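Novice: predicted structure and sequence below. I'll ask about it afterward.
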Amino acid sequence: MDIAALIAWLITALGGFYMLGTWIQRGGIRQQQTGASRLPAPVVFGHFALAAIGLVVWIIYVVADKTALAWTSFGLLLPVALLGFVMLARWIPVHRDRAAAGAVPAAATARGTEESVPAERHFPVPVVLAHGLFAVATLVLVLLTALGIGGS
């Protein structure tokens, strides 16, 4: 089960990296000053940092098989999940605005109007959904492994 958790975590991380890259590329950091982005940079980078640290701890757990490391990873995943839910709750209205207005016009990607379009509006829905589903699976698998259910 520890390897299944590792695989789920890596897939989750890939989706997260894609969204982080999209957010940065589309001006998410610059938009902090104008308020165009609904995702606060400390939440975005806190989510990323805690998830990355947790993944490193999980990899060490897989190698060392020390229960304390499994629980540490699980403990790190709890605030990661909380921050993820905060970002999801802040992303949903942005997605709804996009759906109501139709697709982002090509002119909106021009440098002059880029600042008014939230960077997170460019997240593909399938990536957001897959990231969330694999994150939940990771959390459950890590908990079950830490509890000693299903073997390691």
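Specialist: Happy to help now that I have it. None of the values given here were measured: they were computed from a predicted structure.
Novice: only C-alpha atoms for contact and neighbour calcs from this point on.
Specialist: Will do.
Novice: longest helix of this structure?
Specialist: Taking DSSP state H as the criterion, the chain has its longest helix at helix 67-101.
Novice: ok now it, how far from the chain's centre?
Specialist: Its chain's average C-alpha position is 6 Å from that of helix 67-101, according to Cα atoms, centre = their mean, to the nearest Å.
Novice: buried stuff in it?
Specialist: The neighbour-count check on helix 67-101 (16 or more other Cα atoms under 10 Å) flags 69-71, 73-74, 76-77, 80-81, 83-84, 87-88, 90-91, 94-95, 98 as buried.
Novice: included below, for side-by-side comparison, is a second structure:
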Amino acid sequence: MDIAALVAWVVTALGGFVLLARWISRGGLRQQRTGTTRFPAPLVFGHFLLAAAGLIVWIVYLAADRPALAWTSFCVLVAVALLGFAMFARWVPVHRTAAPDSAAIGDAREETTPAERHLPVPVVAAHGLLGAASLVLVLLAALGVGGS
């Protein structure tokens, strides 16, 4: 269970890196000043940094086999999931709006399109599902299900 949780968490992180890079490359940080993006930078980077910290704690748990570290990872992952749900709730209305015209790419109208509008739906879905699987696997491992 421990290694399954690690694998799920790492694959989730890879999807998260793709989403973060896409958001930044589409102007998410620049849009903070104009309010175009619905993702505040502290929410985005808080999600990222907490997930990375939790993963590090999980790796230390795997090396040290200390139950307290497993529970710490789980608690951090719960906070990460809550931030992820907040971003998902902000992303859904943006995704449901009409796609920007292809002619608008590169002109001033592109700056009015939130950066999160460009996040690929399959990556968002996989990231969320794998994140939920990671949370469940970490909980099961912390409970001692499946041995360590």
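Specialist: Perfect, I can see it now. Predicted model, so just to flag it, every value in this text is computed and none were measured.
Novice: tm score of chain vs chain?
Specialist: Here the TM-score for the pair of chains, by TM-score structural alignment, normalised by the length of the second structure, is 0.96; 148 aligned residues with a Cα RMSD of 1.0 Å.
Novice: moving along the chain from the longest helix of the first structure, name the first helix or strand you hit.
Specialist: helix 111-114 (DSSP states H and E).
Novice: relative to the second structure, what is the average displacement of that following helix?
Specialist: Comparison of helix 111-114 of the first structure with the second structure after fitting gives an average deviation of 3.4 Å (mean Cα distance after the TM-score superposition for the first structure).
Novice: cool, stretch 70-88 of the first structure as well?
Specialist: Counting by mean Cα distance after the TM-score superposition for the first structure, stretch 70-88 of the first structure comes out at 0.5 Å.
Novice: any residues touching that stretch, and which ones?
Specialist: Where contact means Cα atoms under 8 Å, 6 or more residues apart in numbering, the residues beyond stretch 70-88 of the first structure that reach it are 39, 43-44, 46-48, 50-51, 53-55, 57-58, 61, 135, 139, 142-143, 145-146.
Novice: now with 6 Å, please.
Specialist: By Cα atoms under 6 Å, 6 or more residues apart in numbering, the residues outside stretch 70-88 of the first structure that reach it are 47, 54, 57, 58, 146.
Novice: now do the contacts for the first one.
Specialist: Counting by Cα under 6 Å, 6+ apart, residue 47 of the first structure makes contact with 80, 83.
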